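Peer 1: Here is a sequence together with a model predicted from it:
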Amino acid sequence: MQTPPIKLISIAKRIHKNQPMIELNQALISRYSGLENDTRGKFGPRQITLLSQESWQQACDAIHQPNISWLTRRANLLVSGKQFSSSDIGNYVRIGKAVLEITQECEPCIQLDFQFKGLQNALNTSYAAGVCCKVINSGKIEINDRVFFEVSQHQECLFDFK
């Protein structure tokens, strides 16, 4: 039995602090600004955030709120077919032409509990809140792009950019 591919199922950004997230069909990811025009996309180890659809759903189910929008989490990219773990830190992710390096686990903030009681705690287990990434290679991404994970060896990007 073949494992289904990992896919990018949604993209979101926030243009201004304290504004709602905006979903996009496509976006440009830049080495210098993360997701184009996102308020938090500054250069550094937390330019882009990835969230697992499966982990998100488990957290929502844990607080008996199965239909919470993933935008509540305020992540940039939602992927299906992958749950994150500590073994992902330092590895690379390719979506379209963009390449990201997973730098750390995302820590869920208290703001989540203001919206849904218990959500912060539900996301505070085993990378359920997703991972933070820095951009290695700029590129355009689109919903339904396949997502490829590459195990880092000697911190060199192993993807063929041809």
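Peer 2: Done, it's in. What you are looking at is a predicted structure, and each value in this text was computed from that prediction instead of being measured.
Peer 1: Every contact and neighbour count from this point should use C-alpha atoms.
Peer 2: Will do.
Peer 1: Go ahead and confirm Ile68 touches Gln58.
Peer 2: No: Ile68 is not in contact with Gln58 according to C-alpha atoms under 8 Å; the separation is 11.2 Å.
Peer 1: dropping in the other structure now:
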Amino acid sequence: MDGRLIGIARHGRPRGPIEILDHVHVSIEAGVSGDFRGAVKPGGRGKRQVTIMSREGWEQAMTDLGRDDLDWWIRRVNLLTEHVALPHKPGTILHLGSSVALQVTGECDPCSRMEEIAPGLKAALTPEWRGGLLCRVIAGGEIALGDGVKIEEQA
């Protein structure tokens, strides 16, 4: 079974409020439209344009934490998937919907902000890249909840 996109979020400034969306435009120039991290700075490589994590990883972190009352978006990632094993290999390409392609650039390490949200959350998100992936946009377009998520097979 192919994976699917089940969550979209953005925040317009550091520590700003999270906005939950049903659909959004993603571009090479700006990442997730309206998210402060998406724009590639002059001379930058766009290694953190879009962040993505899996529902399964989030649920395992919540189980380890002994909680079930925290929404996924408090992790402050842009996209939430389900039914797809997100790759732990930089360079891998993810396809979302009919046109968006993201290249994995690394692990989205949980920061100390997670401890402000819930003691132990940072440690619960650390194993097996549960905190998510950092990605660069290599093809833009529109994405919406329910869109398919596929991993491009590496040669």
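Peer 2: Right, received. Where do you want to start? Computed from a prediction, not measured in an experiment: that's the story for all the values here.
Peer 1: what comes up buried for stretch 30-48 of the second structure?
Peer 2: 30-40, 46-48 (16 or more other C-alpha atoms under 10 Å).
Peer 1: closest to Ala144 of the second structure among those?
Peer 2: Comparing those against Ala144 of the second structure with C-alpha to C-alpha picks out Val32 as the nearest, at 11.8 Å.
Peer 1: how about the closest one, what's its match in the first structure?
Peer 2: Aligned by TM-score structural alignment, Val32 of the second structure pairs with Leu35 of the first structure.
Peer 1: Pretty sure that match sits against Lys13.
Peer 2: Yes: counting by C-alpha under 8 Å, Leu35 of the first structure touches Lys13, with 7.2 Å between them.
Peer 1: any shared contact partners between those two?
Peer 2: Residues within reach of Leu35 of the first structure and of Lys13 at once, by C-alpha atoms under 8 Å, 6 or more residues apart in numbering, are Asn76.
Peer 1: and the residue positioned nearest the centre of the first structure, what does it touch?
Peer 2: Centroid-nearest residue in the first structure, with C-alpha atoms, centre = their mean: Leu50, separated by 0.7 Å. Residues near Leu50 of the first structure by C-alpha under 8 Å, 6+ apart: 75-79, 130-133.
Peer 1: Give me the subset of the residues you listed that lies in strands.
Peer 2: Secondary structure defined by DSSP state E assigns 77-79, 131-133 of the contacts of Leu50 of the first structure to strands.
Peer 1: could you redo those as a markdown table and give each row distance to Ala62 of the first structure?
Peer 2: Listed next are these as a markdown table, based on distance: C-alpha to C-alpha, whole Å:
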| residue | distance to Ala62 of the first structure |
| --- | --- |
| Leu77 | 22 |
| Leu78 | 19 |
| Val79 | 20 |
| Val131 | 20 |
| Cys132 | 23 |
| Cys133 | 26 |
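Peer 1: are any of those residues buried, and which?
Peer 2: If we count by 16+ other C-alpha under 10 Å, those have these buried: 77-79, 131-133.
Peer 1: which residue lines up with Ser80 of the first structure in the second structure?
Peer 2: In the second structure, the residue paired with Ser80 of the first structure is Glu82, using TM-score structural alignment.
Peer 1: How about the contacts made by its match?
Peer 2: Applying C-alpha under 8 Å, 6+ apart, the residues contacting Glu82 of the second structure are 3-6, 54-56.
Peer 1: which one among those residues gets closest to Ile117 of the second structure?
Peer 2: The nearest member of the contacts of Glu82 of the second structure to Ile117 of the second structure, counting by C-alpha to C-alpha, is Arg55 at 18.3 Å.
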